[in-house]
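Participant: Pasted the sequence and its predicted model underneath.
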Amino acid sequence: MIDALYISSTGLRSQQEQIDVISNNVANMQTPGFKRGRVNFAEVASSPMSGDAQLSGVSHGGGTRVASVSQEFASGAMQPTRGPLDLAIDGNGFFELEDANGNRFYTRSGRFHLDDQGYLAAVNGMRLSAGLQVPQGASDILVSAAGELSALLEGGEERTVLGNVELALFTTTEGLESTGDNLYRAGSRSGGAVMAIAGEGGSGRLQQHYLEAANVDMIDEMTGLVLAQRAYQLNARVLQASDQVLETINNLRR
């Protein structure tokens, strides 16, 4: 009975984590480039049973635990927008951002704007690591499918190429570490980022005036939520039943 208490408690903790991840997925359904989280469960180390079962090598499980929470990097749908600097990646690449301290982060969200110095920056204020800058007074900014950034400069009649939006590729996306705010950083398993021209090496081509939608499916999330809630309730019942049995045993000893 004591084992039943511990096993049910591990189930409660694991299902609570599952519900939290599903809730976060649903809350970010409208976040461009968001990748849904997935809880990976593992069995708690089992212990041998006593008596004849122990001699036969039969063991019972010790419950469950959350081994990890990973992201599924399947592409979301391409949604047209009116933003002149909205970019979507039709492939496996990532935008590489750089903070004020020189740290590099990666995202699939392509909602950019020009900061006060004319640099292409994300909504969080981080600039593209390539340091692309648009001169003041420039107009008709275009980003080609290959990432070429061009504009009509003030007083000019021909387009001027200002640089290229490069995309980052990794050995495996499973090794990327989430830092929150729809950002990731390279981990030991993902390896370092390899920069590529858009459209080469599987990085994907860019689509201006589009944003990649979150890859969250409401039906899948609601189904998972129902299952997680039911599992939570069943574990709670096991906990209550074990407590009642222990109470009965305790009363018998009196």
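Facilitator: Thanks, I have the structure now.
Participant: Please count neighbours and contacts with C-alpha atoms only from this point.
Facilitator: OK.
Participant: which residues in the stretch 1-150 of the chain form strands?
Facilitator: Listed in chain order, the strands of the stretch 1-150 of the chain (DSSP state E, counting those that start in this stretch) span 37-43, 47-48, 59-60, 64-71, 78-80, 87-90, 95-98, 104-107, 112-114, 120-122, 127-128, 139-143, 148-152.
Participant: Quick one, which of those strands gets closest to residue 248.
Facilitator: Nearest to residue 248 among the strands of the stretch 1-150 of the chain is strand 59-60; the distance by Cα to Cα comes to 24.4 Å.
Participant: Included below, for side-by-side comparison, is a second structure:
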Amino acid sequence: MDSITSILASGLRARAESLDIAANNIANSGTPAFKSEFERYALYGSQEAIASNGGPEFTGLSPDLRQSWINFGQGNLERTERTLDVGLEGNAYFATEMPGGKASDNLLTRNGSFQIGTDGQLKTKEGFKVKLTLPDGTALAPGFRLDPAQSLDIDRLGVIHQNGAALARLDLVQPPDNAQLTKSGDSYFAFSDSAALRRATGAEVHQGWLEKSNADPIQGGIQLVKISRQFEMLQKALQLHGEMSKRSIDEVGRV
């Protein structure tokens, strides 16, 4: 494959990957606490291309989508009036425990659409247990349960009250750097070093509210159109280059 074809093919691949990211943002514009993504590119040149085109000064590099960039910006809070909906304001995450998983498998989320299971545990809609502590931040006693039959109140600090008693507190955490988080599903994040997580400070908890997605469907639609046009232009360029190469071969053959 010649260098021009390689570059155009890489561009088509990069635009296809961008299209997937933009479509996913639009699809999740209604997912609570979803964080939108954007493409981040680096330039790539294969060793073969560099060696055959003048060494390390070769500039015919191809775009390579190394990693998408996550927009961790705060989504708007929307009032739901549902007691077990909890919105976060500030840099904080709910810590969850996956069923039967190791501590390293546990995930973080800002989606506070919760439920109380028949076992008395506060859980996400996917069934992951939401980590709680005592109101003073120390560990809960084994066998702690909330009463599913009783209503509960959650204050701005995340302390859970039932029957007028402060029973537990949402274990709100934050990583040293949000850039260290990787997506795991639509509204969950994985963090490789759970020991480095620290208790969130300055965040406020809002019962009866949910954080909305920060993906803008209008901007997403505009982005889809732009990427589609770029894809079409690259396709036409690749087709034109193929026709010119064929014509050159035919002309050489006549000579």
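Facilitator: Great, that's in hand. Worth saying up front: this structure is predicted, and the values here are computed from it rather than measured.
Participant: so which of the strands of the stretch 1-150 of structure 1 is the most packed in?
Facilitator: With neighbours defined by mean count of other Cα atoms under 10 Å, none of the strands of the stretch 1-150 of structure 1 is more surrounded on average than strand 87-90, at a mean of 26.
Participant: after superposition, how close is that one to structure 2?
Facilitator: Once the two are superposed, strand 87-90 of structure 1 sits an average of 0.4 Å from its aligned residues in structure 2 (mean Cα distance after the TM-score superposition for structure 1).
Participant: who touches that strand?
Facilitator: The set of residues that contact strand 87-90 of structure 1 without belonging to it, under Cα atoms under 8 Å, 6 or more residues apart in numbering, is 75, 78, 108-112, 204-212.
Participant: that older thread, tabulate the strands of the stretch 1-150 of structure 1 in TSV, adding columns for distance to residue 244 of structure 1.
Facilitator: Supplementary listing: the strands of the stretch 1-150 of structure 1 in TSV, determined by distance: least, Cα to Cα, whole Å:
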stretch	distance to residue 244 of structure 1
strand 37-43	26
strand 47-48	24
strand 59-60	22
strand 64-71	23
strand 78-80	55
strand 87-90	57
strand 95-98	56
strand 104-107	51
strand 112-114	59
strand 120-122	56
strand 127-128	60
strand 139-143	67
strand 148-152	70
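Participant: Go through the ones you listed and name the closest to residue 4 of structure 1.
Facilitator: Between these, strand 59-60 lies closest to residue 4 of structure 1; by Cα to Cα that is 11.1 Å.
Participant: what's the distance between that closest one and the middle of its chain?
Facilitator: Computed by Cα atoms, centre = their mean, to the nearest Å, the chain-centroid distance of strand 59-60 of structure 1 equals 35 Å.
Participant: same thing with stretch 237-245 of structure 1?
Facilitator: Averaged over its C-alpha atoms, stretch 237-245 of structure 1 has a centre that lies 37 Å from its chain's centre (Cα atoms, centre = their mean).
Participant: Could I get the contacting residues of residue 209 of structure 1?
Facilitator: With Cα under 8 Å, 6+ apart, residue 209 of structure 1 has these contacts: 80, 81, 82, 83, 84, 85, 86, 87, 88.
Participant: Excluding sequence neighbours, find me the nearest residue to the third one.
Facilitator: Counting by Cα to Cα, 6 or more residues apart in numbering, residue 209 is the residue found nearest to residue 82 of structure 1 once chain neighbours are left out, at 6.0 Å.
Participant: How much space separates that neighbour from residue 80 of structure 1?
Facilitator: Here residue 209 of structure 1 is placed at a distance of 6 Å from residue 80 of structure 1 (Cα to Cα, to the nearest Å).
Participant: all helices of structure 2, in order?
Facilitator: Taking DSSP state H as the criterion, structure 2 contains helices spanning 3-27, 47-52, 217-254.
Participant: Any chance of those in JSON lines with distance to residue 70 of structure 2 as columns?
Facilitator: JSON lines is the format used below for these (distance: least, Cα to Cα, whole Å):
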{"stretch": "helix 3-27", "distance to residue 70 of structure 2": "11"}
{"stretch": "helix 47-52", "distance to residue 70 of structure 2": "30"}
{"stretch": "helix 217-254", "distance to residue 70 of structure 2": "15"}
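Participant: right, so these: which one is the most enclosed?
Facilitator: Counting by mean count of other Cα under 10 Å, helix 3-27 has the highest mean neighbour count of the helices of structure 2, with a mean of 18.
Participant: Could I get the contacting residues of the alignment partner in structure 2 of residue 126 of structure 1?
Facilitator: In structure 2, residue 126 of structure 1 lines up with residue 128, judged by TM-score structural alignment. Residues in contact with residue 128 of structure 2, defined by Cα under 8 Å, 6+ apart, are 96, 97, 98, 99.
Participant: What number of residues are in the vicinity of the nearest residue to residue 128 of structure 2 once chain neighbours are set aside?
Facilitator: Closest residue in space to residue 128 of structure 2, ignoring its immediate chain neighbours: residue 98 at 5.1 Å, by Cα to Cα, 6+ apart. A total of 16 residues lie near residue 98 of structure 2 under the criterion other Cα atoms under 10 Å.
Participant: Wait, residue 98 of structure 2 touches residue 105, no?
Facilitator: Yes: with contact defined as Cα atoms under 8 Å, residue 98 of structure 2 reaches residue 105; the gap is 6.9 Å.
Participant: With adjacent residues omitted, what lies nearest to the equivalent of residue 161 of structure 2 over in structure 1?
Facilitator: Under the alignment defined by TM-score structural alignment, residue 161 of structure 2 corresponds to residue 150 in structure 1. Across the structure, with Cα to Cα, 6+ apart as the measure, the residue nearest residue 150 of structure 1 apart from its sequence neighbours is residue 161 (4.2 Å).
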